[in-house]
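Undergrad: build me a model:
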Amino acid sequence: MKGYFRKRGSYWSFTVDIGRKTDGSRNQKTKGGFRTKREAEQACAELITQLTKGDYLEPSKKTVQEAMEAWLNTILQSTLRISTYDNYSKAIVKRIIPALGKLKLKDVHSDHIQSFYLALVKEGLSSEYIRYLHSILKSFFTYQMRLQNITKNVVELAIPPRIGRKEQRTWSINEAVRFLEVAKEDTQSYYIVYLLALYTGLRRGEILSLRWKDCDLNQGKISVCQTLYYSNQQFHFLEPKTSRSNRLVSIPDTVVEILKTYRLKQEKHKREMGSAYEDYDLIAANEIGQPINPRSLTGHFRRMIQKASVPKIRFHDTRHTHATILLKLGEHVKIVSERLGHSNAAMTMNVYSHVTSDMQKEAAKKFEIALRAEGK
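TA: Below you'll find the predicted structure:
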């Protein structure tokens, strides 16, 4: 078994005879697109080795779009939680398929993937999002290898952009207080959400799914055991993001008293609404008892920021504000990690390294002062 080489235009190709077909005609494998004869010879030798050992797989003729849609609608839909599936679906339909969908699986090279990443960088997309797409592609091509549609995962040869360190945008204590004072004079259900966000560091979905039965107001503790997710105008109560997200979070007496007062007002509203109120036992609910729509919350949050004249931040940054303030007050990083539901303290240290670096400076100053005092 040997190969035959020829140059067509600027590229080399090779053909290998692998026997006869059932009708007696020659059975050949031809591959092209090599820049040099040496590349063609190497690829030919690799193919002959695979054929000899019986390891050769006939490349799939499916396009990336055909294979990816099948993967999305069968494997992913049945294995991922709805929030993760929706995010995967949006990324695949809006980003990956338009860029790579027309290519056949067998024709995809690492250069295609790398060019895709470069185009996204030029478009201004964040490194975090591009690496997210990278993880989806890597998982997809790994699955195609399992199906024996391809022989190698070309995504592993592509290099996504490095994630640079981003400075967290947070409020100071005074700014957080000013925001809450302004929000308190507005819609109470939203105020309660902001109060819990800043005093506990809970995620948005965790607060919006919080029920009264999850709160032990006598002990001043909140049990985080579910999260809210909106999809196609429907809300879903899901398990928390990770096992560590299931946690107990302590709240101070001030928050306990505010919640008690708010609960009495909510109970009165329920009686006034009667059967029109859909009681999900939610702490933060709209006028008819349903969960607050995250988009509505975002819009209200932005209006309150403008009204309070505080720096513009995302709702998720209230979580960063909570953690940053605690760390600056000298709270142990393990306690902060537990409150946030991080997998471990190392993750918290990494996310809030900008705060801990300032604490390092303070520690160095304290040490210096202590030694000088002892030396006098």
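
Undergrad: contacts, neighbours, all on C-alpha from now
TA: Noted.

Undergrad: hey, where'd the helices end up in the stretch 151-300 of the chain?
TA: 173-184, 188-200, 204-208, 253-273, 294-308 (DSSP state H, counting those that start in this stretch).

Undergrad: the spatially closest residue to residue 297 that is not a sequence neighbour: how many residues sit nearby?
TA: Leaving aside its sequence neighbours, residue 297 sits nearest to residue 190 (C-alpha to C-alpha, 6 or more residues apart in numbering; 7.1 Å). Residues lying near residue 190 (other C-alpha atoms under 10 Å) number 20.

Undergrad: here is a second sequence; please produce its structure as well for comparison:
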Amino acid sequence: MGYIEPRGKNSYRLNVVIGYKEDGNKLYERQTVTAKSPTEARKKLTLFEAEVLNGQYSKPENIRLNEFYKEWLEKYANEPSNLSPDTRQNYISILKERILPNYGHMKLADIKTIHIVNFVNDLKKDGKRLDGKEGKLSSSTIRNCYRAFDNILSRAVEWKFIKENPADTVKLPKPKSKKSEVYNVDELRQIFSLLESYPLHWKILITLAITTGARQGEIAALEWKHINTDKHTVLIEQALTEVIGEGVRLKSTKNDRNRIVSFPESLSKMLKTLKARRNEETLAIKDIQDETWKDHYFIFANEFGKPVRPDSIGQWWSRFITKNKVKKIRFHDLRHTSATVLINEGIHAKVISERLGHADISTTMNIYGHVLAEADQAAASHFDTFLENKANK
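TA: As a prediction, this is how the structure comes out:
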């Protein structure tokens, strides 16, 4: 038999009787939890009582990281609202491959800040890559590994297994800003010229990437309902991602930022042509469409309505530039190309930030600070004409 005790705002102590002392007093197993109401607390009591009575409950001070990982996976990571599919997959991979093999045997209470410091410092050494390639891990990869460790320990604090997170005060290597390769205007003209001999859907896909700055997964997830050919705009509100063991799945955009982005009028004409073709194809095979995606009408899909896999876009792009001996840049760098062209044309950073779907303008400034600085210097040089004229008078 168990009962709950209020311990403060949204805090309750769960009490379960597990036996009696020699003097007749009850023996308890207790756990403090967070709950929005007594009703929610009683539901947690029921689960707690079942764990205790079935011998599945481990006292917080004794539970090891390996055991807690199962709790984290079931009660946090597997809840779609907590982590995006990409982040979930990334954290699980890091925990399984880098963290649990070294720290899984340790009790949560025994994991100290120095262990996290040692973990981060060890990642900086040679030979820590898991892909077999030479070289050190990038600072961003190290930060991601830290975030996975920090996340599981934060849940341990939240669920009262430990009092504080030993990862909180660890200093991380500063991410090194890497200048992305982009195309200049002449190189873009070459790209568009080459695309004239390729299927219309690839011409449209690459044009969308360059003119809107949309991400690979966002382009793959575009449906015809997102296109307004009268106003020449596209609504970007979802993305496709590949989840190991599950296949391609829809998710929200990065930062959950939906946005409407304008594109050139000439692209609207191409889209109208492609849609007419797609409508004919859909009518011809409407009885054998892919059931998984029957409620969606993707722009870039096969004849059965199945959307293109996001990674296949990058693979096609790599083959395209190799075959045509074009300067090699990643497909993602078309996004950087789009931003760079707009900056050089004098478009305000706030507008560019909105088009790219950045959380705030500071993200845009951090990524494209060097391009903005170059554009600013070019702008200042325009005043030389006035100053030279004045000096000659």
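
Undergrad: now what about the TM-score between them?
TA: The TM-score (TM-score structural alignment, normalised by the length of structure 1) is 0.78; 320 aligned residues with a C-alpha RMSD of 2.3 Å.

Undergrad: re the thing from before, among the helices of the stretch 151-300 of structure 1, which is nearest residue 372 of structure 1?
TA: Judged by C-alpha to C-alpha, the one of these that comes nearest to residue 372 of structure 1 is helix 173-184, at 32.6 Å.

Undergrad: what packs against that closest one?
TA: Here helix 173-184 of structure 1 touches helix 188-200, helix 294-308, going by 3 or more C-alpha pairs under 8 Å, 6 or more residues apart in numbering; DSSP states H and E.

Undergrad: need the winner for burial among the ones you listed.
TA: Neighbour counts (mean count of other C-alpha atoms under 10 Å) averaged over each of these peak at helix 188-200, with a mean of 20.

Undergrad: how big's the offset between it and structure 2?
TA: Compared with structure 2 after fitting, helix 188-200 of structure 1 deviates on average by 1.8 Å (mean C-alpha distance after the TM-score superposition for structure 1).

Undergrad: which helices and strands does that helix pack with?
TA: helix 173-184, helix 204-208, helix 253-273, helix 317-328.

Undergrad: look up how far residue 289 of structure 1 lies from the residue most central in space within structure 1.
TA: The geometric centre of structure 1, computed from its C-alpha atoms, lies nearest to residue 132 (C-alpha atoms, centre = their mean), at 7.3 Å. According to C-alpha to C-alpha, to the nearest Å, residue 132 of structure 1 and residue 289 of structure 1 sit 36 Å apart.

Undergrad: which stretches of structure 2 form strands?
TA: Using DSSP state E, the strands of structure 2 run over residues 2-8, 11-20, 26-34, 227-228, 233-236, 239-243, 247-251, 259-262.

Undergrad: can you put the ones you listed in TSV and add mean neighbour count and distance to residue 337 of structure 2?
TA: Below are those laid out as TSV (neighbours: other C-alpha atoms under 10 Å; distance: least, C-alpha to C-alpha, whole Å):
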stretch	mean neighbour count	distance to residue 337 of structure 2
strand 2-8	14	54
strand 11-20	18	51
strand 26-34	16	48
strand 227-228	18	22
strand 233-236	20	19
strand 239-243	19	21
strand 247-251	15	25
strand 259-262	16	16
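
Undergrad: let's have these in CSV, adding distance to residue 269 of structure 2.
TA: Formatted as CSV, the strands of structure 2 follow (distance: least, C-alpha to C-alpha, whole Å):
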stretch, distance to residue 269 of structure 2
strand 2-8, 63
strand 11-20, 60
strand 26-34, 56
strand 227-228, 11
strand 233-236, 12
strand 239-243, 24
strand 247-251, 28
strand 259-262, 14
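
Undergrad: among the ones you listed, which comes closest to residue 123 of structure 2?
TA: By C-alpha to C-alpha (comparing all of the strands of structure 2), the closest turns out to be strand 239-243, at 25.9 Å.

Undergrad: and the residue nearest to the centre of structure 1, what pairs with it in structure 2?
TA: Alignment note (TM-score structural alignment): residue 132 of structure 1 maps to residue 144 of structure 2.

Undergrad: could you give the residue range in structure 1 aligned to stretch 208-216 of structure 2?
TA: Under TM-score structural alignment, the match for stretch 208-216 of structure 2 is residues 196-204.

Undergrad: so who does the closest residue to residue 314 of structure 2 other than its chain neighbours touch?
TA: In space, residue 314 of structure 2 comes closest to residue 331 once its chain neighbours are excluded; the distance is 5.5 Å by C-alpha to C-alpha, 6+ apart. Counting by C-alpha atoms under 8 Å, 6 or more residues apart in numbering, residue 331 of structure 2 touches 216, 313, 314, 317, 318.
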